[in-house]
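K.L.:
Have a look at this prediction, sequence included:
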Amino acid sequence: MPPALHTLGILLFLLTGKVENVSFQQSSSQLVNEGTVKVKINCSHDDSSLTVMLWYQHKQSSQSMSLIGFGYASGSPNYEGQFEDQFKITREDTVRGALIIRRANLSDSAVYFCAARTHYNEPAYFGNGTKLTVLDPNIPITPPTVKILQPSLKECKDKKDKKNKKTLVCVASGFYPDHVSVFWQIEGENVTDGVATDNATLRDGKLYSITGRLRVPARTWHTPGRKFNCTVSFFNGTHTTYHSGLVYGTDLGQGEGMTREKYLQITQTAKLSYGVFIAKSSLYGVFVLVLVWKLQASSGKQSN
């Protein structure tokens, strides 16, 4: 078997050859319980000249992908080493096939890529991958906690300079499993410019975390009361839930922006202070009325 089929050191081969554009369809992300039998990942593409279909496994802890096996439209598939005991490769026709995990183990959690080529020594074309997570029965499904860190005070101070930027950092932590996506909104409108998210989640013990960033012009941040939302979508195996953090922009020179908690605290404090002021004013008014009444009563007695 050619050495090129044993290990793939990069995620994608250089795309060259007569095929300029190949469209792939792979199964969406999956969450399954440990011990689930026959987990199936489907793959299809739109070029019948690519007769060889290959399957790769990429684990987060690895810098490379491992070839599971490959097969033609007809005939038995070829497997790499021990993978034949764990997986089964099937083909419906030239452009459709599937990878079947015989029995899901925790070690099967990975991203599985379908690829296709004309011959073994030709470039391979890859699908987007299917993320599979085999749930650990000892870890409960836990949604993320989301918090936004305001821009540093040292990160550009002149809001009139159009080149100056402010960076907001969104931290989602304490979740399991790690099927999440991060997106941003300003005043309820989705934004994509200046957005960056970690390529992969980080695991601390049993739970995961991920960080996203939003860079905006300083003048955009220095608008008091402007809302900046970071929302994290979390797939728990049956449906997707959404978890958000919120901060408010601030005027230049006022220091850090306000979180939702700070904003509510300030408004509540302001309401309480106003209430105390009204109460004191009312008491003072009563005191003045009593004083006037006593003075009038005293003047009346003196005139008699």
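P.N.:
Now that the structure is in, tell me what you want to look at. Numbering: from 1, shown residues only.

K.L.:
From here on, just use CA atoms for contacts and neighbour counts.
P.N.:
Will do.

K.L.:
on contacts alone, who are the packing partners of the helix or strand encompassing Gly245?
P.N.:
With elements delineated by DSSP states H and E, Gly245 resides in strand 240-248, which encompasses its position. Contacting strand 240-248 under the criterion 3 or more Cα pairs under 8 Å, 6 or more residues apart in numbering; DSSP states H and E are the following elements: strand 145-149, strand 227-235, strand 258-259, helix 260-303.

K.L.:
Which of the residues in it are classified as buried?
P.N.:
Residues His243, Ser244, Gly245, Leu246, Val247, Tyr248 are the ones in strand 240-248 that count as buried (16 or more other Cα atoms under 10 Å).

K.L.:
For Leu8, which residues are in contact?
P.N.:
Leu8 sits next to Ser64, Met65, Ser66, Leu67 when contact means Cα atoms under 8 Å, 6 or more residues apart in numbering.

K.L.:
on that earlier part again, when you compare where the strand holding Gly245 runs with where strand 227-235 runs, what's the angle?
P.N.:
Interaxial angle, strand 240-248 versus strand 227-235 (axes from the mean of the first three to the mean of the last three Cα atoms, to 10 degrees): 160 degrees.

K.L.:
Return the distance of strand 240-248 from the chain's centre.
P.N.:
Centroid separation for strand 240-248 versus its chain: 11 Å, with Cα atoms, centre = their mean, to the nearest Å.

K.L.:
A further structure is provided below for comparison with the first:
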Amino acid sequence: MILIFCATFHVMLVSGFSLNDQVHQDPPELFCMTEDKPRINCKHEIQDYNRILWYKQSKDRRMQFLGYMNVKDGYPENGVKVTITGKATKGETCTLTLEGVDLSSSGVYFCAATYQGVNLNPAYFGRGTKLTVLEDGRKPTPPTVKIFPPSPNECRYKDKPDWKIRKTLVCVASGFYPDHVSVSWKLNDEDVTDEVATDPAAKWDKNKKYYNITSRLRVLAKYWFKPEIKFSCIVHFYNGEKNTTHPASISGNEKANIMTREKYLKITQNAKVSYSVLIVKSCVYGALVCFLVWKLQSSSRKRSK
């Protein structure tokens, strides 16, 4: 095992860790109907590599080996309805064709380049092709995108050092089909990647029969309280022919419901005064009740005598 590990590590050092960038798949996304025979192409630029492996990753992340091509001969796995044609050498194209697809054929398909002569050579993967087999009669539907401002109760204090508190904006894309989407954020015209949290995958609404996805952006409060800053959420949707963009924007709000130190002190001072007045009124009321009780008792004694 140590010998195998060292040999593999040596090959990776010689070849470089970035050889995945030399394995190309086309197209990156693909729709088809059940009667179609979708084709996925793979090409690599790695010297001496002459074997292409094909895999399918289902939505539950399991990988299925579909077959491989040695130089110019394709070898599909038994029971897998695919054909593998073309060539596996540098600069040539190897094509995976899916036969008899159904809804379960949806997934991400990967090719990987390796060398068929030495088993210790690593395999370098392409970026994958996301395939969706459309339900009968359904057409791609783009998303509706909305941005929701931060809650007024989230980190309301404005007087912390450097305003290091943060506000959370929420972007919701809903009503789209299928789930070929990605989400990005911008502050004015600048891309933002820090403090962005997007759902790892779109969620299927089984009642409405559409997908939804949510992304959250946390920004420093000093940005949110500047109306000249525009926050944009851009949803990229593949419609079967090209990627379309669906943006939504919201501007900062300097009149947001914040709690400054002065406002906090004023509210607490007013509360103290109100509480003191309430205590005084209670005492006066108690004294009045005691006086009335005493008067009633005195009148009662006089009548008895």
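P.N.:
Thanks, I have the structure now. Note that the coordinates shown come from a computational prediction; the quantities given were computed from them, not determined experimentally.

K.L.:
Looking at the helices and strands packed on strand 240-248 of the first structure, spot the one closest to Ala110 of the first structure.
P.N.:
Taking Cα to Cα as the criterion, strand 227-235 is the member of these that comes nearest to Ala110 of the first structure, at 16.1 Å.

K.L.:
what's that closest one aligned against in the second structure?
P.N.:
Here strand 227-235 of the first structure aligns to the second structure at residues 230-238, judged by TM-score structural alignment.

K.L.:
and the matching stretch, which residues are buried?
P.N.:
Of the residues in stretch 230-238 of the second structure, those with enough neighbours to count as buried (16+ other Cα under 10 Å) are Lys230, Phe231, Ser232, Cys233, Ile234, Val235, His236, Phe237, Tyr238.

K.L.:
Equivalent analysis for stretch 41-53 of the first structure, please.
P.N.:
Within stretch 41-53 of the first structure, the residues scored as buried using 16+ other Cα under 10 Å are Ile41, Asn42, Cys43, Ser44, His45, Asp47, Leu50, Thr51, Val52, Met53.

K.L.:
Now the fifth one: closest residue in space, sequence neighbours ignored.
P.N.:
The spatial neighbour of His45 of the first structure that comes closest, neighbours along the chain excluded (Cα to Cα, 6 or more residues apart in numbering), is Phe24 at 4.4 Å.

K.L.:
wait, doesn't the one you found sit right on Thr130?
P.N.:
No. No contact is recorded between Phe24 of the first structure and Thr130 when judged using Cα atoms under 8 Å, the distance being 11.6 Å.

K.L.:
neighbours of the residue nearest to His45 of the first structure, just the number please.
P.N.:
20 (other Cα atoms under 10 Å).

K.L.:
Now do the same contact list for it.
P.N.:
With contact set as Cα under 8 Å, 6+ apart, Phe24 of the first structure has these partners: Cys43, Ser44, His45, Asp46, Phe126, Gly127, Asn128.

K.L.:
Identify, from these, the entry nearest to Leu214 of the first structure.
P.N.:
The shortest distance between Leu214 of the first structure and any of the contacts of Phe24 of the first structure, using Cα to Cα, involves Asn128 and amounts to 25.1 Å.

K.L.:
Can you report how many residues lie near the closest one?
P.N.:
If we define neighbours as other Cα under 10 Å, then Asn128 of the first structure has 16 of them.

K.L.:
and what of Ala201 of the second structure?
P.N.:
A count of neighbours around Ala201 of the second structure, defined by other Cα under 10 Å, yields 15.

K.L.:
Out of the helices and strands packed on strand 240-248 of the first structure, which gets nearest to Ala116 of the first structure?
P.N.:
Across these, the minimum distance to Ala116 of the first structure, taken as Cα to Cα, is reached by strand 227-235, at 29.5 Å.

K.L.:
Now do the closest one and strand 145-149, the angle between them.
P.N.:
Using the same axes, to 10 degrees, the inter-axis angle of strand 227-235 of the first structure relative to strand 145-149 is 150 degrees.

K.L.:
how big's the offset between strand 227-235 of the first structure and the second structure?
P.N.:
Mean deviation of strand 227-235 of the first structure from its aligned counterpart in the second structure after superposition (mean Cα distance after the TM-score superposition for the first structure): 1.7 Å.

K.L.:
Which strands and helices lie in contact with that strand?
P.N.:
In terms of contact count using 3+ Cα pairs under 8 Å, 6+ apart, strand 227-235 of the first structure is assigned the packing partners strand 145-149, strand 180-186, strand 240-248.

K.L.:
Out of the ones you listed, flag the one nearest Thr267 of the first structure.
P.N.:
With distances scored as Cα to Cα, the stretch of these nearest to Thr267 of the first structure is strand 240-248 (13.3 Å).

K.L.:
so how far is Ser174 of the second structure from the nearest residue to Asp191 of the second structure once chain neighbours are set aside?
P.N.:
Taking Cα to Cα, 6+ apart, and ignoring the residues beside it in sequence, Asp191 of the second structure has Trp185 as its nearest neighbour in space, at 6.0 Å. Here the distance between Trp185 of the second structure and Ser174 of the second structure works out to 17 Å (Cα to Cα, to the nearest Å).

K.L.:
The two: which has the busier surroundings?
P.N.:
The neighbour count for Trp185 of the second structure versus Ser174, taken as other Cα under 10 Å, is higher for Trp185 (24 against 20).

K.L.:
could you list every residue that touches the counterpart of the more buried one in the first structure?
P.N.:
Under the alignment (TM-score structural alignment), Trp185 of the second structure pairs with Trp184 in the first structure. For Trp184 of the first structure, the contacting residues are Asn190, Val191, Thr192, Val195, Leu214, Phe228, Asn229, Cys230, Thr231, taking Cα under 8 Å, 6+ apart as the criterion.

K.L.:
With respect to Thr118 of the first structure, which of the helices and strands packed on strand 227-235 of the first structure lies nearest?
P.N.:
Across these, Thr118 of the first structure has its closest neighbour in strand 180-186 (34.9 Å, Cα to Cα).

K.L.:
That closest one vs the second structure, average offset?
P.N.:
Mean deviation of strand 180-186 of the first structure relative to the second structure after superposition (mean Cα distance after the TM-score superposition for the first structure): 1.8 Å.

K.L.:
angle of that strand against strand 240-248?
P.N.:
Using the same axes, to 10 degrees, strand 180-186 of the first structure lies at 40 degrees relative to strand 240-248.

K.L.:
Could you identify the helix or strand that succeeds strand 180-186 of the first structure?
P.N.:
Reading on from strand 180-186 of the first structure to the C-terminus, the next helix or strand found by DSSP H and E is strand 189-191.

K.L.:
Provide the aligned range in the second structure for whichever helix or strand comes after that next one.
P.N.:
If you walk from strand 189-191 of the first structure toward the C-terminus, the next helix or strand you reach (DSSP H and E) is strand 195-197. Counting by TM-score structural alignment, strand 195-197 of the first structure lines up with residues 196-198 of the second structure.
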